[in-house]
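Visitor: no sequence on this one, just coordinates:
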């Protein structure tokens, strides 16, 4: 409204394209055309041809002092106008607003000039940044707006007529005066970023723009300045930069900053050791006490590790429960090994997490720049291989990188590629090992066991290729294939013989396991009650709540769930509370010396008792002697499996065994 109905001819133009984006009615009257026609033009169209380049330069240089100029009206008539302009933001674009006074009639111009002065004063007062004007000759203040009063803590009446030397200390005053003189001398708009200023509210950071304003003869007369207080903005930017390079939880450098430091260190001449650390049992704390406790544990872990860092060492959180250390001078294998031992020992001590005492540990892998790689990728890869080796030896250990680790990793990579090809070449097949009832001697089910017949290497042990399949993610398509093939084979057996299939923890990731089981059962038409899915406690160690939910989904389908290798883990008993397993399988380690070791016999007896109390079937694995079978029968173990009762065999051999059992009236036949 103020713009449209202002009696002063006004227009707004885009400073980049110079096209008009808004004009008021007074401007249309002055120029002599309607608004629609006006908005098709640009600023240069309103000036004589010989002045257009000068006008363009002034606009590009953001020069905005009041000046007189010539305007060419629509009819071709030239009139003299007094222009005032200010940069502004209009409709999201950088624009300039221009007030035009026809000074052809001086008396009318004087009246309009006074009105414009009032209008401009109102604008200056409403600007949220400090606006000030100084006399260019002696530096005395001649204008200060309201925002300036608030920033400086002084009224304009007390400031007008004074210089910087009357207001600030000598050092600041000299700096301001020298900067002002340089601006006036240059004749250009000058921007000073992050200019410090001491105010009653403390030290502030200003972004100041200054420009000299000439008199009618073109000589320096005033200095116009606009200062924006950017203190809080700078603090926010600093905080953002800090957050981009540091872990929010621990305030340690994050992976991005850590790798930047590694980049610099690998390019420099100094030697250093890269240490990668991984916490043990951290997820168990998260699952049992919640993420808040996990976060607090990570903060305490970080603080404890920082106590063991040298003055030049760098500790970073790389993500999750992974940390990295750059161990710098003085550096040697001995000092780095000592650091690793101290960190492992420190993190093995209990933590008090809001009253809960928790114990974790850590493993570490070390790589020395001068011996193990001079690039970030090489060092990270090799320290990670060393960490993997340390974790494989047991929790709470460290290992130095050895080139044999890389050779092993390369072999596993080759094995992974060949395993992938084996899926297309039908090199994988399934053997079936019988599980018998200890009381009747009848076969009650077969366990499906995956085999790989490599065309060159021959039969490859599952102990070699299953870990590779799990690490690479190939276990998921392989697991689906085993499930489908085994169900199709089991569908040919008598209805009273079941099928046991092992599941890998990796098959529980994602949302497809239950769907895979349903599809295998539907395609084979195998009754769900004949299928038994075997898991180890490692399934419960990761994402336990989600995995228990998946287990319940599977159980609702009608299939049975067995806990394999029972007794070998440290939390086996706890899992019996969180899920109703249909079967417990006693690990072969307890069966081997059962008849000669009272301790093993006691464990077997206890597991059988647990199974009965929980209503679960108990199966003993690794039965190889008649004495073991007799002992199990006497102790009330339900089922047995092992070489005594039948080695893994082909699908055809399993069918033959089933048919032979029927011919013999269901009696057990060794083989």
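Guide: Received it, and whenever you're ready, just let me know what you need. In this text the structure is predicted, and so the values were computed from the model without any measurement.
Visitor: C-alpha from now on. contacts and neighbour counts both.
Guide: Noted.
Visitor: What are the contacting residues of the helix ranked longest in the chain?
Guide: In the chain, taking DSSP state H as the definition, the longest helix is helix 403-425. With CA atoms under 8 Å, 6 or more residues apart in numbering as the contact definition, helix 403-425 has outside contacts at 382, 385-386, 389, 428, 454, 465, 468-469, 472, 474, 478.
Visitor: ok, structure two:
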């Protein structure tokens, strides 16, 4: 058995041995017809030359049985050549083949040598020729099965050489010697061929192993390229690939309303968490958010991280209006649960915008744009809720697109103007500053409110040019005012986060004849949230210039106390939404009182916006507020009217209003 294992290749590596067996088996199956054809043809020719010379059982019956056996083996080959064998069955089949070949070789040798005594010298020479040629042909057919070929060579050649050498016939002895030498050469060729065959199998195994490893690395790279490293969710690239994959079959068929929707999710307040607790804490919040979203994934819903704190949704099937709202409520509820982390706890809300195919759009770009529009609408009107893109939103988009188109073609110098509203100090009974308010009169659209065109300008990157023109016009107007009157100018979030835009603001300021200390730059908390670090750098630069910083819409953002504590703020403007019921609502009074006291403790000026009635002004003075802005103290007027309205006859109406108490 050890000899068989050695020569059958069982001592080589298991993987190589298994593949070698399969390769041997496949190669042998291809040679089976040729092997048995050689045996049958050669046997029939020898039987014919000995017919009538040798006994019938040797010239007819024995070769007939041997040929029928060969034909039977061919039939078995035809039946089993396409069968898949297990590893164990394959090993058994090969062992059976080896011993069967040994048996067949023994039978044919015995039959051939039994014919030798019959016939003349030619017939005897034919027997020798038959044995020599047959064994050579069989060796060629068994080149891939080394052990079987060597075993067959031994079974045939050794008896052949001994038998014909024992005849003492010089011709037959010479034939025996020649055949023996040829057999030795054949064996050497066999060994070399088998070595190359095995090396080829091993190289193929190694090549497949390398290919498998390459494929594994490729799959890993593909997986990593399509997964977000932080949350483990699919990333932006995978999101858009999956979206395209879902859209292609739908675009090629009849419309299928309600079959696909995409959503965009934004974590409201996440930037505040990053600013307050640091990015490491923010990353842990995102990891937990990803885990919560992953728990909501179903065959109909996939979730991907497509931005810093933005996630994309692909909803297949159940995309009816009510179903999307229910899904949005479920996702919002999952995110709004408190985040209990080792470093502390946090809470977030979530705004979601959905866009349905094909109502909202038929392409990836259209659906994504509509989903983002619905998200921004949710953040503006129902923060922490879900909005589904609707035809009304489409109308708004078209309107805003027309505004953008007109704004791009606008002549800022001619179409953009400024109005100024006074900021009044009720204690000193004098104007302390004017706030510059942008106005746009389009030749095509007419008067467009700043609440409409300023966001459009920010979105399409026109805000920087607009700011530069407005600031220059504001400073030109302010140079004619008394030195004690300041100019308050609003900066966009994009102005603060763009170093190039900030440089233009500084250059415009220095180029004017207005001293920087007379300028208040107003910023909103939204600007701070977008990029707190860059915003702080920008404010420090403006402070070094000599200007003062005012925090506008205080109390409506997400980082009020953090902004006041960490930024160089000189003035806080309380949003007018707190003032409407100040004279009758205790809660509003308490909030405003707290802000006024905070400013007093920090040495900041507190400006109250939106003061419309004397009752409101009286209530605010009782709370300690003295600096106010609103229609009670003066409406915005054009630049060429400021001097006559408020400077030449300084606030007679306001003074009478203040003294009437």
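Guide: All right, it came through fine. If you're wondering where the values come from, they're calculated on a predicted model, not measured in any experiment.
Visitor: Overlay them and tell me the TM-score.
Guide: TM-score for the superposed chains, counting by TM-score structural alignment, normalised by the length of structure 2: 0.66, backed by 489 aligned residues with a CA RMSD of 3.6 Å.
Visitor: who are the neighbours in contact with the nearest residue in space to residue 647 of structure 1 that is not next to it in sequence?
Guide: Nearest residue to residue 647 of structure 1, sequence neighbours excluded (CA to CA, 6 or more residues apart in numbering): residue 433, at 5.8 Å. If you count contacts by CA under 8 Å, 6+ apart, residue 433 of structure 1 has them with 446-449, 641-642, 646-649.
Visitor: now, which of these sits nearest residue 362 of structure 1?
Guide: Of all these, residue 449 has the smallest distance to residue 362 of structure 1: 34.6 Å, by CA to CA.
Visitor: Regarding residue 553 of structure 2, what is its secondary structure?
Guide: On the three-state scheme (DSSP: H, G, I helix; E, B strand; the rest coil), residue 553 of structure 2 is labelled strand.
Visitor: Strands of the stretch 201-350 of structure 2, start to end?
Guide: Secondary structure of the stretch 201-350 of structure 2 by DSSP state E, counting those that start in this stretch: the strands cover 260-268, 301-305, 310-316, 339-341, 344-346, 349-357.
Visitor: What ranges does the stretch 401-550 of structure 1 have for its strands?
Guide: Under DSSP E, counting those that start in this stretch, the stretch 401-550 of structure 1 gives strands at 428-437, 443-454, 458-460, 498-502, 531-535.
Visitor: can you redo these as JSON lines with distance to residue 102 of structure 1?
Guide: Shown next, in JSON lines, are the strands of the stretch 401-550 of structure 1 (distance: least, CA to CA, whole Å):
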{"stretch": "strand 428-437", "distance to residue 102 of structure 1": "94"}
{"stretch": "strand 443-454", "distance to residue 102 of structure 1": "96"}
{"stretch": "strand 458-460", "distance to residue 102 of structure 1": "97"}
{"stretch": "strand 498-502", "distance to residue 102 of structure 1": "93"}
{"stretch": "strand 531-535", "distance to residue 102 of structure 1": "91"}
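Visitor: Nearest to residue 323 of structure 1 among those strands would be which one?
Guide: Nearest of the strands of the stretch 401-550 of structure 1 (CA to CA): strand 531-535, 31.1 Å.
Visitor: what about the closest one, how far off from structure 2?
Guide: For strand 531-535 of structure 1, the mean deviation from structure 2 after alignment is 1.0 Å (mean CA distance after the TM-score superposition for structure 1).
Visitor: so that strand aligns onto which residues of structure 2?
Guide: Aligned by TM-score structural alignment, strand 531-535 of structure 1 corresponds to residues 519-523 of structure 2.
Visitor: quick one: contacts of the matching stretch?
Guide: The contact list for stretch 519-523 of structure 2, computed with CA under 8 Å, 6+ apart, reads 486-493, 547-552.
Visitor: if you set the cut-off to 7 Å instead, what comes out?
Guide: By CA atoms under 7 Å, 6 or more residues apart in numbering, the surrounding residues in contact with stretch 519-523 of structure 2 are 486-492, 547-552.
Visitor: Arrange those residues in TSV, one row each, with distance to residue 303 of structure 2 and neighbour count as further columns.
Guide: Converted to TSV, the contacts of stretch 519-523 of structure 2 look like this (distance: CA to CA, whole Å; neighbours: other CA atoms under 10 Å):
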residue	distance to residue 303 of structure 2	neighbour count
486	51	24
487	49	26
488	45	26
489	42	23
490	39	21
491	36	19
492	33	19
547	46	20
548	45	21
549	41	23
550	41	25
551	37	27
552	37	22
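Visitor: Closest one of these to residue 320 of structure 2?
Guide: Closest to residue 320 of structure 2, out of all of the contacts of stretch 519-523 of structure 2 and judged by CA to CA, is residue 492, at 38.6 Å.
Visitor: Identify the residues contacting the closest one.
Guide: Neighbouring residues of residue 492 of structure 2 by CA under 7 Å, 6+ apart: 523, 527.
Visitor: quick one: it and residue 537 of structure 2, what's the gap?
Guide: 15 Å (CA to CA, to the nearest Å).
Visitor: Give me the most central residue, structure 2.
Guide: residue 235 (2.8 Å; CA atoms, centre = their mean).
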